[in-house]
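> A structural model of the following input is requested.
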Amino acid sequence: MSLSPLLVAMGLTPLQRPTSNNLESDILTTMDRKLLDILCCPITKRPLQPLSTQELEALNRHIADGQARYLDDTVVDTPLDEGLITDNGSRIYRVDDGIPVMLEERSIPGTAAGRD
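Reported below is the predicted structural model:
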């Protein structure tokens, strides 16, 4: 079973793609708040929030330079359109086609987005 039907069965919807140039605002207004409220980092159990525009740009610069790695030490080779970051900035999770990829080995250290 794919994740989308499961989310719908739970009364939730996948994250939606932003519709304007204000990424941060769009994610917060189009994302199903229920989904964001229940998601947490599988490693730290910390709440998640959308990456800010500045964090997303910094992360994509690191990806373009070949400097971003997943937790499993493979190189992140595809830029992110959207992402979620733990509230303490330790981990980033990509959002592909509106669905968060919440796999531990596919998380990216928060330092790649300019977080300390």
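> rest of the way, CA atoms for contacts and neighbours
Will do.
> Check which residues of the lengthiest helix in the chain are buried.
In the chain, with assignment by DSSP state H, the single longest helix is helix 53-64. The neighbour-count check on helix 53-64 (16 or more other Cα atoms under 10 Å) flags 55-63 as buried.
> Tell me the one of those residues nearest A9?
Using Cα to Cα, L56 is the member of those that sits closest to A9, with 30.7 Å.
> Go ahead and confirm the closest one touches A113.
Yes - counting by Cα atoms under 8 Å, A113 is a contact partner of L56 at 6.5 Å.
> run this one through as well so I can compare:
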Amino acid sequence: MDRKLLEILCCPVTRRPLLPLSKDKLKRLNALIADDRLQYADGSKIAGPLQEALITDNSTTVYRIEDGIPVMLEDESIRVQDLEGF
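Sure thing, here's the model as predicted:
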């Protein structure tokens, strides 16, 4: 992910800054996705594992990155504020 792009991106809902999701948290998130324990904000199923993602600086919302492009749609965000350790 380009550092300059990351500096100007923010959560479209809260305007909070975004940070790259750590490999450990990405692995944990993908395990929850595989177990069908997470869904997008609109209630739809997350089709498969995430390769990369961004998380708000207050660790409440995750946005996936597809082919190097952040998907900054509120309906396709993943709420993680209730997950312990996020």
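> Superposed, what's their TM-score?
In this superposition the chains share a TM-score of 0.92, using TM-score structural alignment, normalised by the length of structure 2; 85 aligned residues with a Cα RMSD of 1.4 Å.
> picking that back up, average offset between the longest helix of structure 1 and structure 2?
Superposed on structure 2, helix 53-64 of structure 1 shows a mean distance to its aligned partners of 0.5 Å (mean Cα distance after the TM-score superposition for structure 1).
> Strands of structure 2, start to end?
Counting by DSSP state E, structure 2 has strands at residues 18-20, 52-56, 61-66, 69-70, 78-79.
> tell me, the fourth one lands on which residues of structure 1?
Under TM-score structural alignment, the counterpart of strand 69-70 of structure 2 in structure 1 spans residues 99-100.
> what's the counterpart of T74 of structure 1 in structure 2?
Match for T74 of structure 1 (TM-score structural alignment): S44.
> so how far is R28 of structure 2 from its match?
Between S44 of structure 2 and R28 of structure 2 the computed distance is 20 Å (Cα to Cα, to the nearest Å).
> again with S77 of structure 2
Taken as Cα to Cα, the span from S77 of structure 2 to R28 of structure 2 is 16 Å.
> List the contacts of L36 of structure 1.
L36 of structure 1 is in contact with 48-49, counting by Cα atoms under 8 Å, 6 or more residues apart in numbering.
> repeat that for 6 Å
Listed by Cα atoms under 6 Å, 6 or more residues apart in numbering, the contact set of L36 of structure 1 is empty.
> Just give me the match in structure 2 for it.
L36 of structure 1 maps onto L6 in structure 2, by TM-score structural alignment.
> burial of I38 of structure 1, as a residue count?
9 (other Cα atoms under 10 Å).
> Also D87 of structure 1?
15.
> Quick check: the gap between the nearest residue to E57 of structure 1 once chain neighbours are set aside and L71 of structure 1.
Of all residues not flanking E57 of structure 1 in the chain, A113 sits nearest, at 7.7 Å (Cα to Cα, 6 or more residues apart in numbering). Separation of A113 of structure 1 from L71 of structure 1 (Cα to Cα) stands at 14 Å.
> okay, those two: which has more neighbours?
It is A113, of A113 of structure 1 and L71, that has more neighbours when counted by other Cα under 10 Å, with 26 against 16.
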